[in-house]
Structures are given as structure tokens and as C-alpha cells.
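>>> With the input below, show me the fold.
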Amino acid sequence: MKSTMPSLKKTLGAAVLVSILALILANELWVLTQQGREQISTQTKTSSQVSTTTTYTPSTTSSAYTTTPGTTTSPNSATAFPVEEYLGSGGSSAVFNPADPAFLSVADGGVVLRLTTPAGTYSSVYVVVNGTSIEMKRQLKWSGYEMWYARVDGVGPFEYYFVLATSEGRRVYLYNTTERPLFNFDGVDRFPQVRWVVGSVGYQIFPDRFYNGDPTNDLLANRTDELCLNAFSTSRPAFSNWSDPITPLHCCHQYFGGDLKGITMKLGYLKSLGVDMIYLNPIFLSGSVHGYDTYDYLVVDPKYGTQEDLRNLIIRAHDLGIRVIFDFVPDHVGIGFWAFLDVYEKGPSSKYWYWFTIYKWPFKLGDSSAYRCWWGFGSLPQLNTTNPEVRDYLLNVALYWMDFGFDGMRIDTPTDLLGAKDFFRELRALVKSKYPQAYIVGEIWDLDPSWLKGDLFDSLMFYSLGRGVLLAFSSGKITGTQAAEALSVFYASIGANVAGMGFNVVDSHDTSRVLTDLGGGRLGDKPSYESIQRLKLLTVLQFTMPGMPVIFQGDERGALGDKNHFDEQRYPIQWDQLIPEVYNHYLYLTTLKHTLPGLNTSIIRVLYSSDDLLVYTRGYNDEVLVIANNGLIDHEVQLPEGAWRVVYPAGYQAVVVNKIRVSPLSALILVKE
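The predicted model follows:
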């Protein structure tokens, strides 16, 4: 989304984080009963501050349901589970919908089955697969509900059903009929994971502000800048030296000279940092710094270089094992877009007249009252994406750049399109038919699972996770208990396959820098010790969530910037400035992301929370344990059974059992011995 008016963004600043958490927890978790779809609305738990213990004690409840090792009895056989023992009365009160990826998905090479029940109703839940029972684990809990999961190795067809047991020994089938309900998985993965994303680290680049590798193209931006066309403009674009001060034009029309050659020159830096994927903000011909006002979708903007420079960047990146995705803006264009200029000149006689919604003609370029435009900005006329010609044009644009060598795309403001979901179904089908491992991400700030069912996007930009939950917890705006509930709502709402493909951002070109959000100050300030500790806490959470953590350029160097001051978060990266403590922290997190198998799975289990603490595991065998403390005092935490080795902070490397102490504003990462 554009940055022309900060108020237009749903910026999750520190002042509104608690309110946004309430929105996340109020988000509807979509489930389906055997009769039809119902909505289970979740509500925010208020922070009562009633926690008086600092010790986490794992559950020791024994299973109420046991199985015989090696059982291979067919699930159709009555001897497998005697009906008189397992049937109950009153219904199972559980929810399962095999057609919804939130309940059944293929992830990490296996089938993940999940079931929602009222919290505390069942002491154990089993899924019986081809006659063999698998105990399901409690994964998530929120507002009177909990979710259980089990993983079936492989992706072959199988039959299955569920058995639920209460602490009183009562056992029921789902949904408690007189015969076992029998589900069938046909072995078809209808929403395949983009596997390369699951273990990757991403990096967002805003090209004009990253690195100037070719000064000869610096002044070319002035030729096409929107301010030279817009009849309502009172300013002209400006070119600045790399360290010049910010002007009021900074968000959109103050150019610093970053380009494609500069990005190529820094690929070695990105590789050494541990980056596996680059997301490029718009690089096609446009009239601004941000590039969301496209003039020509098929032309690389000369201020960034040539098409050959782009090809070289992608080839060199691929040689280093780094994938590249582009920013696709199908909703609107700039006033210099060739088809819009044809309408401007010819009026109704233009063959592109119906590519737009024109209210009056003739008109002045930039007149928002004359045509449909994005959020009232006359510089951004919106395309009529219900017009088949427009749809075909845009679909061909997307395929053109995939053929060029990109590995996927980030879709700008997808909900603003006319006929949005129909268009993106066509887009997905077209791109995935030729490039099944293409990664398609939608810029939707709220959690909306309807876009993540297998027919639209692989992921959204998960601001609702990164800023609405992780940043809120790390800044102390919400408690650990609230964070645990929000995480549960979030991950219960999407499939495990989607979780593993998550585009996990904590900031971007559209928000303030996280170090600024955490109290580090504005551009040019020196961040405090506390702000850096909070940044470390936040990024441990970001890097240990399922999916791909995405770093906004410069965060790893300790960059600062307040969005509300002319988008200073986009200020050019000052390559002679670095906070070593911050850089080394990011470098170690990327190493852990690449080397700990549990972090490269699609499963998270929330174990425990309190006012200050958030404790969760990663991996199907709970092999990675994360303990986060956002409080100002240390806490002693009792560990799950067994020996654990501390791998974060770096250099700790102690093996511990039973209990461990976690310091204020810090986190621990442990792995099973």
C-alpha cells in the first residue's frame, strides 16, 4: 500500500497496539460443523493481572485412552474400538471440516489433522488412521476453545475417524453417531506448500534507498515524476545526495539514487547475513519513489537501470541460492500510464475508455473528481478489473515477469480491486499451472483466512501477527496471556501449510521502524539499552514463528525512523553506520533458523503464559522450546520433562533440566537433548 498519506495505512503504532489486539482476538475463526458452516467468535481476554506465580509447570495428566502397539485392525472392524465403550450421549461438541485447510492440510511432507473442542472438555483426543491410533496434541487455546493436532506421515490416501475421551472416562466418536464417522483422505494435496519458503529468511528492499551502484542513472527520475504531470502539483521532484536531510518530498519525490546494480553489488552482504529471499518494492516505470503509480508494467524504470540489469540481478541472486519476488500493483496505475493518457487525450473515443471509470471528460490530470481513483488520490486512477481486456492484460503482465525469472510476487492492495477474488483466482491458476512453486503474497493487514483456502494467496503480509501480537508483547503493551490467546486465534484460523509459508513482517516501508516503535528514538538518535533488548526479544519471536521472517532493509543494522515524519523509515541505508550488537543478533538468528529443524516446520504449540511470560514449542516432537519474558523482573520457569540445551543467547550452550531462569526483557531458545 502506498505511503502518500500516513493516515491511510493501518499502521500499528505503539499507541494503538492494544486496540489492534482486540481486533485480532475478535476475528472470526471459520469452522464447519457436520450440518454447515458456523462462526465461532472469539473475544479479547482482559488483562486481569491476577497471575501470582512465575513458574510454568507442564501438564502431567495421563492419557485416558491407550492403544495396542502395532495395531493394524481395519477401522471398519468392530474389534478395533468397541462401540459400547466409546459411544456417549449428548454429542462430542467438537468441530472438524476436512474441506478447510485450517483442519486438514499437507505440510512438511505429511498430513496435518486438527480438531477444535470446547476447552477442558476432553482429556485426550485420538485420530485413528487405517486402524492405527495416533494421539493428538493440544496445540492452541483461546476464549473457551482449544485445538488439537496430529500429523500423518506421507501424503497417501487413508481412512480415519476421531475418538475423544473425558477425564471421567467417557469416550465418544466425532460426531457421536451410532456408527463410527469415517472420513477419507484421497491423497490429493489441493493447496501445496511452497516448500522453499518454510525454511527461508526474507529481506525487503526499497530500491531507491538501498545502495547506489550506478550514479549515471540518478537524474533520470526527474523525467517521469508525477509532479511534472499532475496539474495540481505545487512542487517539483528533487534529487539528493545519499546523506542529505529529509525534505517534505521524502515519502514520494525525493530521490537518492539507489538502483538495481546497487542491489546486485550487495548480494554478497545479503548472503552472508543469511538471506534466502529478496522482496523488491516496485521497480517498473512510474512517477514516484515508491513506484505504486505504474506508467508501464513491462518497462524497468530507467532510474533503477535496464532490463538487462534486472536479469543480471536475478541470475546472480539465484547463483547464490537467493530467490527474488516482485511487487505487483494490479488495482491502480499512475497518471502517466499509457492507456490512461490515451483516455485523457481522446475521451470516449479511446479504445481504453472502459479500462477505467470516468465520471467526466475532459479533465485535468490529477483531478480525483473526474475518475475512480485509489482512496481519493487523483494521481492513482484505478483500473476496471471487471473488464476482460484489463484482466487479460494484467494476467499477461504477471506471467511475463514470472517467465523473466522471478520466483513469485507480492500483491499490492488486493482487496481494493473490482471483482478481486475472481481476478486472483484466475491469476493463481495461471501462474501456478506453469510455476507451482511460485510464491504469491497478498498485502492484507488484517487476519482474513478467506484469502488462504488454496484458491487465492499462499500467505498474507502477516502484520496482524508481527505487529499486532509480537510487537505488542515485546513493547509491553499486552501481557503474555493476551499474546498466547492472540497467537492461538491466529494459528487456529489458518492451515498448518499456510503457517509454514507465512510472510512474517514486523515492519516495512509502510510503518515506522521497529526499533523506533520500541523506544529507540527517531532517525539520527542513539537507541537506548532497553530498546535494543526489546528489539532482541521481538526478533527472537519473529524468527521462531512458523514461516519466513522478513527483515526490512537496515533493521539488521539498527536503523531508526518514524513514519509520521515524512516517512523517515525509508531514509537511505547509511552503510558506514552499524550497531554491531544488533547485526550480530540478526546474524545468529538466521543461523538458528537454518540449522534447527524444529524451526523449519509448520507447527507451533502454545504451552504456557502469564503476565510477563510466553512459552511455546516448535516442531512435531516439541524439539525447540522458546521462553519469552517481556517483564522487568526475572522469572523461574519449570521445563518440560527431559534435558534441554540452551542455544540462545549465543554462547550460553548449557544443558539444563527441571527449571531455568529467564532475565527481564529477554528470551531463551532451547532444544531437546
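>>> Every contact and neighbour count from this point should use C-alpha atoms.
OK.
>>> Okay, strands next: where are they in the stretch 51-200 of the chain?
Using DSSP state E, counting those that start in this stretch, the strands assigned to the stretch 51-200 of the chain run over residues 104-107, 110-118, 124-129, 132-135, 137-142, 145-153, 158-165, 171-173, 183-185.
>>> next SSE after the lengthiest strand in the chain?
Longest strand in the chain, counting residues (DSSP state E): strand 635-648. Per DSSP states H and E, the first helix or strand lying C-terminal to strand 635-648 is strand 655-662.
>>> Next, the structure of the following sequence, for comparison with the previous one:
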Amino acid sequence: MQILRYEIEHHAAYPWQLVQGRICHLRLRTGEALQSAAVLYGDPFWFSGAEKQPVLARSEMQPALRCSGEQYYSVSVPMRTHKLRYHFVLTLEDGDTVYLSELGVTPPLPESVLRPFNVPYVYAGDHPAPPEWAEGFLWYQIFPDRFCDGKENQGGEDFIPTRENFFGGTLRGITGKILYLRELGVQGIYLNPIFRSDSNHRYDTVSYTELDPRLGGKTDFRILVETLHQAGMRIMLDGVFNHCGWRHPLWQDVRLRGKASRYYNWFCVYDAGELSRLPLEQLSDRRMKEAPPYECFAFAANMPKWNTENPEVIRYLVSIAEQWTREYGIDAWRLDVPDEVSLRFLHAFRTRMRSCNAAVYVIGEIWQDAAWWLEQAVFDGVMDYPLYHAIRDFAMTHTDPLETFAHRIRRWYAAAPEAVHPYQWAFCSNHDVPRALSLCGGNKSDFQLAYVLAALLGGNLSVYYGDEIAMDGGQDPDNRRPMRWTDPEEEIRGFFHSLLRLKRDVLRHCRLTAMELTDALYLRFDGSGYGILAVVTERGQAVTPQLDASDSLLLEAPEGHAAEGTVQGFAVFRREVTHDGNT
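Prediction:
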């Protein structure tokens, strides 16, 4: 047997192989020019004839991303049974046919020698598919205390946010702005925590079964959800299940009773004596680092960590989330710091949420490469921090040149399968990072470029409240100022109207197929019957791209002159597909 030295790659593992429901998504990468690529697949024990030849179907692979001399191919094949074997049949540029299997790249091999790739036995509950509605969805993130107090936030311009103070936003205030949100073009709202807590951010939950009375009651919440649904919009809640607040009654029971508490093993306690003896004021950041009597979140003593390996804790917390989901028709959950939550809990959470809402969408707050969690199928997507950081460093802070940005986007693309990208959560601002406009130094052109890149490359797109009217704000808590209702920024708001419409009506149905870095970065996307060309330039530079006569301008930077043939900053064009299928 001869092993051929061609640069062609696939592995029977994430992100090259991904099962969702009864569909297996496959990807390969090649540095070689191919005429075609196909996959032969079937059940490893399904044979035909006296010679027991495998029964294999054939599917042609489609070109995915092309960049830097590399070409990705992808295909999605149905699984007739719970198992799958497959190998690739590739036609090289010179017409020769080669196989790609576990053996590597070889000439065509007989079945007796071939070692195909395999998909282990698939249990349906281990490989749920994301809900179709969540593909490329448009969200609006609301920090509840600061969005709307029902009186247009009068005096909000004089309010200086701290970690302790409250402004007075309410659920009724949010309900009163649903028409505004719908006209803006978003499709759903994501609420930072709303359960009873001691702080304005509400990540220190005191009761998971009660709404924070400062925000309103359960009737107010029901009206909010029903009004959203009547408007054709959806709602996402923030689930803080890694830790709770200091005054949570179960934590206080442990402090009072120590090891005699039935909830002692519900938390991660190291020294019950010290826990009962020391008041919160003496549990400094230094103490929690050097000699902690118990585990907490980020050395913050007022947020003790749940033992999410404990089956009783899993049942307790997940059942509460299940009740909210079922009783109020919750459409989606975002889980806070799930990288510190047990995998057992995360599996149980997603399974139980799907049991009461088959179309629920669950994402996680993961700041690094999220391959491990996505491979485990505990989330439909995650907050796309690798994409955010690449966009931030190029478009907002200008620490990366265009070449570095292109390199990081290639790595970002390769880290997740094509089937996952549409469900990832892209953003330019949120409650944990400085607002995009502030990172841009107030430069609205850079600000628009950042959001355009997030819309082009991201799956879901989230707008942080106030970004659409050019609100600024530095590090937490400065990025949580009251929403400004009396002085809208019409230029930026108009930009968001256009961008969100473009994302919803055009980009949502496109996939990235080519990325070329020459005098600018050229991004090409394929849709159904049309293509998209996005041109991104180095800061302050202008280029003259080669355009077709039929190309129509969809969006450009404020300083752009696409009508005269030049692009500066960015420009997005629509191009029609020709009779031969090319754009």
C-alpha cells in the first residue's frame, strides 16, 4: 500500500466531524487543487451480496472557505442508522483519483484494505440539533436596572453607575419599549439576571424562584413575555447556576449549621468552622485567594459556588429553570460562567430544557475557544469571544493590522464546523466589556466597521442597549449607564436599521466561501441565487476593487465613495449569480 504525500486533512473528531440529530456534518481541508470531492458512507455492518460488499451512498462535497492557498470542503449526510463509516473520494487537478481514510491519502483501495473513518454509536439525546429559528438571529441585550424606568429615564444623564447603586429600570419599562425594539429590527431580547438579588447586576442570586421586586412582579414578567411573543419576538434569560448570593437561604443554613446542614455538600466548603465564625467583611479578596474557607466565584466571597457535581444540586437548580421555561414560555437561556459548572449539570440542563420546550436555544458564556463544550453538545452556541477579540483588536483599538486580523479569522473559522457558526453569538459590546464606541475612541466609522464585521462573520448578532444611539462607556460599571431616551443619535440609529435589515434579509442566508488579502481584505459569501462581496481596508487607506456592472452597494463606511469606485473602511455589495453559477 502506498501513502501519497498530498496536503489533505480530515479527522474523525470535532470540528471535522459533527453529529446533530440524524445528520453528520463532515469537513476536509486541502492545499491541493481538486476537480471534485465526494464522500462514500453507510452503516459499517450493512452489506450486500455473497461477498458482503458494504452498501454505501455517495454525496458530493461543496466548496466551503477558500483562503491562503487552502480550500475547505463540507457536506452533511443523513444517518440511516445509529452508526456511520465513511471515506472520501477525491479527483485531483490532473484527473487522478485518490482516497482519504484513516490510512491517509492513498490510491483507490479494495474494501479488504481500506480503513474508513467512523462515527461512534449515536444516542439521540447526546447530539441535539439547534432550533432552526435561532440561525442568524438578532438579539438586543438589556441590563434591566438601566434600560427604562417608565419615565424615559429622566435625570439619567447625571446618574453615575457604581457597583452598588440602582437607577430604577423595570420590567414594565421594557414592555413599554417593545415597539421601539421591533422597529429597530431586532428579533428578541436577552435580559441580564432578573431574579431576587442584592446587587444591581443580579449575578448574586438570593432566590431563583422570585423576581427581584425592584424590577416588578410575576404579572409584569408574564405581560412582558406575552407582549414579546405577540410581536413575533423572543426572550432569553440569564442563568447564574455556578454560584449564588451570600444571603441565599441554603447558603445561610450551611453557615449556621456547618456539617450538620443537609445542604453542606451542596457547596464547596473547606473549613466549616471558619465559615461560621468569619463575617463577610473579613473574607477579603486576599483571604479568598490564600486561605479560602470555601469556594466562590472569582475570589468574591459574597458569591459562594454551588457544587454542581452533586445530583441534588442539579435537580434543584435545573427544576427551577424548567419551571420558568414551561410556565412563561422562555425561548432561550444564556448560562453564566459555564466553564466552572460541571459537565453533568450542563447536560442535564440542556436535556431538561428541551423536554419542556423542544425549540429552546441554549448558549454559554465561554471566553476562550469553546470546542470542548460544543463537542460535548451542551450548548447550541456560545458567546463568540474569539471573534469579538479579533474584531476589537483590528477595528476598535487598532492593535492589529489587517493581515493579522485575516490570520485570526482563518483560525476562528477553522475552530468550528460550518454547521455551528450560524448559532454562535456575535457582539461588539456587552455588560462585561467596554462599549464598542469607547474602544473606538469615539470614532463612529470604526464603530460601524466593528458591527459590520460582527454581522458578516457572526451567527447570531447581539446589540447592547444604547449602542444603536452611540452610547459610550468604559469598563464595568461605566458600561452600564442608563439608556438615553431623549437624545437619540439618528445617524447611528439609521446605520443599525440598515445593518439589522441586511443581516436578517440577506446575510442570514449566506455562508462565507472565500477570503482573500491583497490591497484589502475581500470576503465573499454565497447565498441562494446571489452573492455578497465585502471589502475591508486598512485604516485610512482607500482601494479600487474590481466590481461587476451588476454589483449593487448595500452598505458602506461614512467616508466611503463606492459610487465613484473607491472603498475606504468597508463596503458591502450584492452580486447576482451568472448563468454558470458563478458570482
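>>> So after superposing, what's the score?
TM-score for the superposed chains, counting by TM-score structural alignment, normalised by the length of structure 2: 0.83, backed by 534 aligned residues with a C-alpha RMSD of 3.3 Å.
>>> circling back to that earlier point, tilt between the longest strand of structure 1 and strand 655-662?
120 degrees (axes from the mean of the first three to the mean of the last three C-alpha atoms, to 10 degrees).
>>> Show me what counts as buried in strand 635-648 of structure 1.
By neighbour count with 16 or more other C-alpha atoms under 10 Å, strand 635-648 of structure 1 contains the buried residues 635, 637-640, 644-648.
>>> now do stretch 159-168 of structure 2
Here stretch 159-168 of structure 2 shows 161, 167-168 as buried, counting by 16+ other C-alpha under 10 Å.
>>> Give me the contacts around it.
Stretch 159-168 of structure 2 is contacted by residues 145-146, 148-149, 156, 199-201, 214-215, 477-478, 480-482 when judged by C-alpha atoms under 8 Å, 6 or more residues apart in numbering.
>>> Narrow these to just the buried residues.
145-146, 148-149, 156, 200-201, 214-215, 477-478, 480-482.
>>> What about these, which are in helices?
Of the positions in those, 145-146 sit in helices, assigned by DSSP state H.
>>> and which of the buried ones among the contacts of stretch 159-168 of structure 2 is nearest residue 232 of structure 2?
residue 148 (21.3 Å; C-alpha to C-alpha).
>>> can you redo the buried residues of strand 635-648 of structure 1 as CSV with distance to residue 515 of structure 1?
Shown next, in CSV, are the buried residues of strand 635-648 of structure 1 (distance: C-alpha to C-alpha, whole Å):
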residue, distance to residue 515 of structure 1
635, 25
637, 28
638, 31
639, 31
640, 33
644, 31
645, 30
646, 26
647, 24
648, 21
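>>> any idea which of the residues you listed is closest to residue 325 of structure 1?
Once C-alpha to C-alpha is applied, the member of those that ends up nearest residue 325 of structure 1 is residue 648, at 31.0 Å.
>>> For the counterpart of the closest one in structure 2, give its distance to residue 567 of structure 2.
Structural correspondence for residue 648 of structure 1 with respect to structure 2 (TM-score structural alignment): residue 555. Distance, residue 555 of structure 2 to residue 567 of structure 2, using C-alpha to C-alpha, to the nearest Å: 11 Å.
>>> same question, residue 251 of structure 2
The value you get for residue 251 of structure 2 to residue 567 of structure 2, if C-alpha to C-alpha is used, is 59 Å.
>>> same question, residue 217 of structure 2
Residue 217 of structure 2 is 52 Å from residue 567 of structure 2, by C-alpha to C-alpha.
>>> the more surrounded of the two?
Set side by side, residue 217 of structure 2 and residue 567 show more neighbours around residue 567, with 24 against 15, by other C-alpha atoms under 10 Å.
>>> so what corresponds to that one in structure 1?
Counting by TM-score structural alignment, residue 567 of structure 2 corresponds to residue 663 in structure 1.
>>> right, and that match touches residue 630 too?
No. Judged on C-alpha atoms under 8 Å, residue 663 of structure 1 makes no contact with residue 630 at a distance of 9.3 Å.
>>> give me the element residue 574 of structure 2 is part of.
strand 570-576.
>>> my bad, residue 492 of structure 2
Counting by DSSP H and E, residue 492 of structure 2 is part of helix 490-505.
>>> mean shift of that helix relative to structure 1?
Helix 490-505 of structure 2, aligned to structure 1 and superposed, deviates on average by 1.0 Å (mean C-alpha distance after the TM-score superposition for structure 1).
>>> Compute the distance between the match of residue 567 of structure 2 and residue 582 of structure 1, please.
In this structure, residue 663 of structure 1 and residue 582 of structure 1 are 18 Å apart, going by C-alpha to C-alpha.
>>> for residue 222 of structure 1, same thing?
For residue 222 of structure 1, the distance to residue 582 of structure 1 - C-alpha to C-alpha - is 36 Å.
>>> which residues of the stretch 401-550 of structure 1 fall in strands?
Under DSSP E, counting those that start in this stretch, the stretch 401-550 of structure 1 gives strands at 408-411, 439-442, 459-460, 503-505, 548-552.
>>> List just the one of those that sits closest to residue 513 of structure 1.
strand 548-552 (8.5 Å).
>>> okay, and the closest one goes to which residues in structure 2?
The aligned range for strand 548-552 of structure 1 is 460-464, by TM-score structural alignment.
>>> Mean deviation, the matching stretch versus structure 1?
Relative to the matching residues in structure 1, stretch 460-464 of structure 2 has an average distance of 0.6 Å after the fit, by mean C-alpha distance after the TM-score superposition for structure 1.
>>> rewinding a little: correct me, but the match of residue 648 of structure 1 touches residue 572?
Yes. Using C-alpha under 8 Å, residue 555 of structure 2 is in contact with residue 572, at 5.2 Å.
>>> Could you count how many residues lie near residue 99 of structure 1?
Residues lying near residue 99 of structure 1 (other C-alpha under 10 Å) number 13.
>>> Looking for the alignment partner of residue 277 of structure 2 in structure 1.
Using TM-score structural alignment, the partner of residue 277 of structure 2 in structure 1 is residue 362.
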